[in-house]
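>>> build me a model from this:
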Amino acid sequence: MKDIKIINPASAAIVMALGIFLYGAIEAFPFVDHYLGKGLTVMLVLIGGVVYSALVRQILRRNFLIPFLNNPVNSFVMGAWIAGMSVLCNVMLKYFPDLHVIVQGITIINTFFLFLFLIWCVYNFKRLWDRPAQHATHGVVLLSTVAAQSVVIVWSELFPFVSAVVVLTVVSLGLIFYLLGVLLIGIRYREDPKWSLTEDWSNTNCIIHGALSITGLALVSTEMMSSLFYLIFWLSVFVAVLSIETVEVRRAVKRVQAYGWKKGIFTYNISQWSRNFTFGMFYAFTMVRHDQPYYLNTMYELHEVFLSVWAWVVLSALIIQVGLWTKEHFPMFRKGDGQKAV
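Next comes the predicted model:
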């Protein structure tokens, strides 16, 4: 077989993870934000260009596209393509506001693909719901929610004239997808009594709280709800973060005990970028809510302390992940016989 350059379909998660750091947590490090923010944004645009151009070339190959679309779980990865582009647009607006018109054009195209993706999500959820035990459903299905809410956030910046009905419809559809996805994940583990936390708990399950965080950010960006609602929603997301990450810590301990540090938790996998994104998204949700003057001041001091601590969590996790990626996959693509490289 002729050697071909290939890319993992989930590679847009790299853009999501790096982008959400530049959008939110970087502000906790003023020196980095002030002196390196624009340069890092240019690097993100270049990385995004490489990732998306490779994805486009790969999509045009029939022997990739058809099997990919036929998989009712893995095809939800397309949500990362849309969310990655949305985050990239937000970062470009933040550091290069003069590119407003260009970002608007990108967002219009991204919105078109979002609606196509949402239709495909309805079809896939029906397939999964008809035979829930047939597929090992995991957190990747919640990228349906992430994609929908990510575009709403960009709309709030670029197209404030978008009807509230349209905005609430998309946000609500994202929440419906979230509920369906969590139910299917629960059914997957309930129907498999032999499942192991060490082997069967997916990295992407952290999107269980990440999808809630981006929904909260979308709602805060639209400013359609009451301050009490946002407070309750933030507390709900906080509980979800604590719950899921407690499971993640238990899983990490078990994997280290079974395989050692390197193989247990310090071996690169593309799905690990989802954790960086979810950590960064919870920071961004908390930051935006904290900065809005008309929201309840309840827990203001707690949020102040939390943001200062969580920023280091986001940065440390990102540095570790970049290190793992660099060690495992440099250069970004490798020649192979069809194995995923990124």
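>>> can we go C-alpha only for contacts and neighbour counts from here?
Will do.
>>> and the helices in the stretch 1-150 of the chain?
Secondary structure of the stretch 1-150 of the chain (DSSP state H, counting those that start in this stretch): helices located at 12-23, 30-59, 62-70, 78-95, 100-130, 143-158.
>>> so for Thr278, which of those sits nearest?
Across the helices of the stretch 1-150 of the chain, Thr278 has its closest neighbour in helix 12-23 (8.0 Å, Cα to Cα).
>>> measure how that closest one sits relative to helix 78-95, angle-wise.
For helix 12-23 against helix 78-95, the angle by axes from the mean of the first three to the mean of the last three Cα atoms, to 10 degrees is 30 degrees.
>>> what residue lies at the spatial centre of the chain?
Geometric centre of the chain, nearest residue: Phe277, 4.9 Å, by Cα atoms, centre = their mean.
>>> does that residue touch Ile208 like I think?
No. In this structure Phe277 lies outside contact range of Ile208 using Cα atoms under 8 Å: 11.9 Å.
>>> before we move on, back to that, element containing the residue nearest to the centre of the chain?
Following DSSP states H and E, one finds Phe277 within helix 273-291.
>>> again, but for Val247
helix 227-265.
>>> about what we covered before: now do the buried residues in the helix holding Phe277.
By 16 or more other Cα atoms under 10 Å, the buried positions in helix 273-291 come out as 273-287, 289-290.
>>> neighbouring contacts of stretch 155-168?
100, 104, 152, 221-222 (Cα atoms under 8 Å, 6 or more residues apart in numbering).
>>> now do 6 Å
Residues from elsewhere that reach stretch 155-168 (Cα atoms under 6 Å, 6 or more residues apart in numbering): none.
>>> now swap in stretch 228-245 and tell me
Contacts for stretch 228-245 (Cα under 6 Å, 6+ apart): His209.
>>> one more to put side by side:
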Amino acid sequence: MIYEEEKIINPSAGAIVMAIGIFLYGAWRQFFTHGAVVSGLYLLLTLIIYLMLIRQSLQKGFWKPFLSNPVNSFVIGSWVAGLSVLSQVIFKYLERLQFLVIGIAGLNTLLCLFFFFLCLFNFKKLWLRPTFHHIHGVILLSTVSIQSLVIMWTNLFPGIPTTMVASLITMGVVLYLNCSALLFVRYRNKTWAITDDWTNTNCILHGALSITGLAAVSTGVFSSFLVTSLWWFVLGILLVVEGMELLRAYLRVKKLGWHKGVCTYHVSQWSRNFTFGMFYAFTMVMLESPVYTSVFYDFQQWFLYLWGWVVAIALIYELILWIYSFYKSSFETSS
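Purely as a prediction, here's the structure:
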């Protein structure tokens, strides 16, 4: 995405922070009791990634891809969501550093406001020519960023007016419907192929709904019936989208072999880890809240345990690909 000769870090690297952070927030507790040490390492990794992003953003030509292709600008949403997830990890595991959260929240709010107005401008450009640009699931980060901000601020200040919280969550839902319509227009064309045109970021179709559910449960502004209905709807979307992913993986392996088909690292793959972890977090918080306990509690409890293993295995797999890719690129550079 960056056309300068010196590429420090991919602008989508905020997805790494999102994916690892939501695992620590949710599924980590299924396997471990304490998380302070690993959360400290996560904080350090986040600091490194964001410092690299800031440094690169000051380079000449960094913003060129964002201006030339409106779809690219939506990766900024991963920066917003990454900082929001970081704040939740600090709240949960790093009590002595909780004073940092207010500063993070303030900076993240300014970033989200900038991103929101950029989204509105670029949505207009996309609707003017919806089939011209290669639209994919990254545009759903518009919803993710707003809902992550709602969760962050309501945890900081539980006294925020219910009307304001409900309005912001609803705004995120409206953006989700807008993005879904754009994706429908994009894939309505029968000439696309699942192996080449279905992207990793399309899994945010269920991830954006999961974080909407988490925002609803965390704030308590919607009824139990509505939230339970949303949970089942997200599960259905997840099964459909990930079913397509399995088909895509099978066809890619058949066409390209195991290495190029499913064992090659790309930063967009972290979006899948984030969406898996987000559905776990949504379910976990829902089950912890007596307000949202339903007749499906036993099934959801069983599913949560099973899904925890899926989240953990997927994250380990992605970490292996990431480390191997980093080692390989370092080796080739030194050679």
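>>> would you pull the TM-score for this pair?
The pair, once superposed, lands on a TM-score of 0.94 when counted by TM-score structural alignment, normalised by the length of structure 2; 331 aligned residues with a Cα RMSD of 1.9 Å.
>>> which residue numbers in structure 2 go with the helix holding Phe277 of structure 1?
Under TM-score structural alignment, the counterpart of helix 273-291 of structure 1 in structure 2 spans residues 270-288.
>>> repeat for stretch 126-138 of structure 1
The aligned range for stretch 126-138 of structure 1 in structure 2 is 124-136, by TM-score structural alignment.
>>> show me which positions of the matching stretch end up buried.
For stretch 124-136 of structure 2, burial by neighbour count (16+ other Cα under 10 Å) applies to 126, 130-131, 135-136.
>>> what's the match for Tyr305 of structure 2 in structure 1?
Checking TM-score structural alignment: Tyr305 of structure 2 goes with Ser308.
>>> and Gly26 of structure 2, by the same measure?
Aligned partner of Gly26 of structure 2 by TM-score structural alignment: Gly24.
>>> cool, and Val71 of structure 2?
Taking TM-score structural alignment, Val71 of structure 2 has Val73 as its aligned residue in structure 1.
>>> ditto for Leu100 of structure 2
Match for Leu100 of structure 2 (TM-score structural alignment): Ile102.
>>> ditto for Phe184 of structure 2
So, by TM-score structural alignment, Phe184 of structure 2 is matched to Gly186.
>>> what about its match, distance to Asp200 of structure 1?
Taking Cα to Cα, to the nearest Å as the measure, Gly186 of structure 1 falls 13 Å from Asp200 of structure 1.
>>> swap in Leu65 of structure 1?
Distance from Leu65 of structure 1 to Asp200 of structure 1, by Cα to Cα: 26 Å.
>>> and if you look at Cys121 of structure 1?
The value you get for Cys121 of structure 1 to Asp200 of structure 1, if Cα to Cα is used, is 24 Å.
>>> more crowded one of these two?
Cys121 (23 against 13; other Cα atoms under 10 Å).
>>> find the nearest non-adjacent residue to Leu287 of structure 2, please.
Setting aside the residues directly before and after it, Leu287 of structure 2 is nearest to Thr293 in space (Cα to Cα, 6 or more residues apart in numbering), at 6.0 Å.
>>> rewinding a little: and the contacts of the match of helix 273-291 of structure 1?
15-16, 18-19, 22-23, 26, 201, 203, 207, 210, 214, 292, 311.
>>> quick one on the thing from earlier: okay, the helices of the stretch 1-150 of structure 1 in a markdown table with distance to Gly260 of structure 1 next?
A markdown table is the format used below for these (distance: least, Cα to Cα, whole Å):
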| stretch | distance to Gly260 of structure 1 |
| --- | --- |
| helix 12-23 | 26 |
| helix 30-59 | 32 |
| helix 62-70 | 33 |
| helix 78-95 | 31 |
| helix 100-130 | 35 |
| helix 143-158 | 31 |
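>>> related to what we said a few turns ago, for Thr154 of structure 2, see how far away the residue nearest to Leu287 of structure 2 is.
Note on Thr293 of structure 2: its distance to Thr154 of structure 2, by Cα to Cα, is 21 Å.
>>> and Glu6 of structure 2, what's its match in structure 1?
Match for Glu6 of structure 2 (TM-score structural alignment): Ile4.
>>> do the same with Leu209 of structure 2
Per TM-score structural alignment, Leu209 of structure 2 is aligned with Leu212.
>>> which element is that match on?
Element membership of Leu212 of structure 1, judged by DSSP H and E, is helix 207-222.
>>> what angle sits between that helix and helix 227-265?
Using the same axes, to 10 degrees: helix 207-222 of structure 1 against helix 227-265 is 150 degrees.
>>> chain center to helix 207-222 of structure 1, what's the gap?
10 Å (Cα atoms, centre = their mean, to the nearest Å).
>>> burial measure for the closest residue to Trp63 of structure 2 other than its chain neighbours, as a count.
Residue nearest to Trp63 of structure 2 in three dimensions, not counting chain neighbours: Ser57, with 7.3 Å by Cα to Cα, 6+ apart. Other residues within reach of Ser57 of structure 2, judged by other Cα under 10 Å, total 14.
>>> which SS class is Tyr294 of structure 1?
Put simply, Tyr294 of structure 1 is coil when judged by DSSP: H, G, I helix; E, B strand; the rest coil.
>>> distance of the match of Glu6 of structure 2 from Val51 of structure 1?
16 Å.
>>> neighbour count: these two, which is higher?
Val51 (23 against 13).
>>> matching that one against structure 2, which residue comes up?
If you follow Val51 of structure 1 across to structure 2 using TM-score structural alignment, you land on Ile49.
>>> gap between the residue nearest to Leu287 of structure 2 and Ile169 of structure 2?
21 Å.
>>> please say which of those two ends up with more neighbours.
Counted by other Cα under 10 Å, Thr293 of structure 2 and Ile169 do not tie: Ile169 has more neighbours, with 25 against 16.
>>> before we move on, back to that, the helix holding Val247 of structure 1 vs structure 2, mean deviation?
Its matched residues in structure 2 lie on average 0.8 Å from helix 227-265 of structure 1 after superposition (mean Cα distance after the TM-score superposition for structure 1).
>>> from the chain's centre, how far out does that helix sit?
With Cα atoms, centre = their mean, you get 16 Å for helix 227-265 of structure 1.
>>> Thr246 of structure 1 versus Trp312 of structure 1, what's the distance?
For Trp312 of structure 1 relative to Thr246 of structure 1 (Cα to Cα), the value is 18 Å.
>>> no further questions, thank you.
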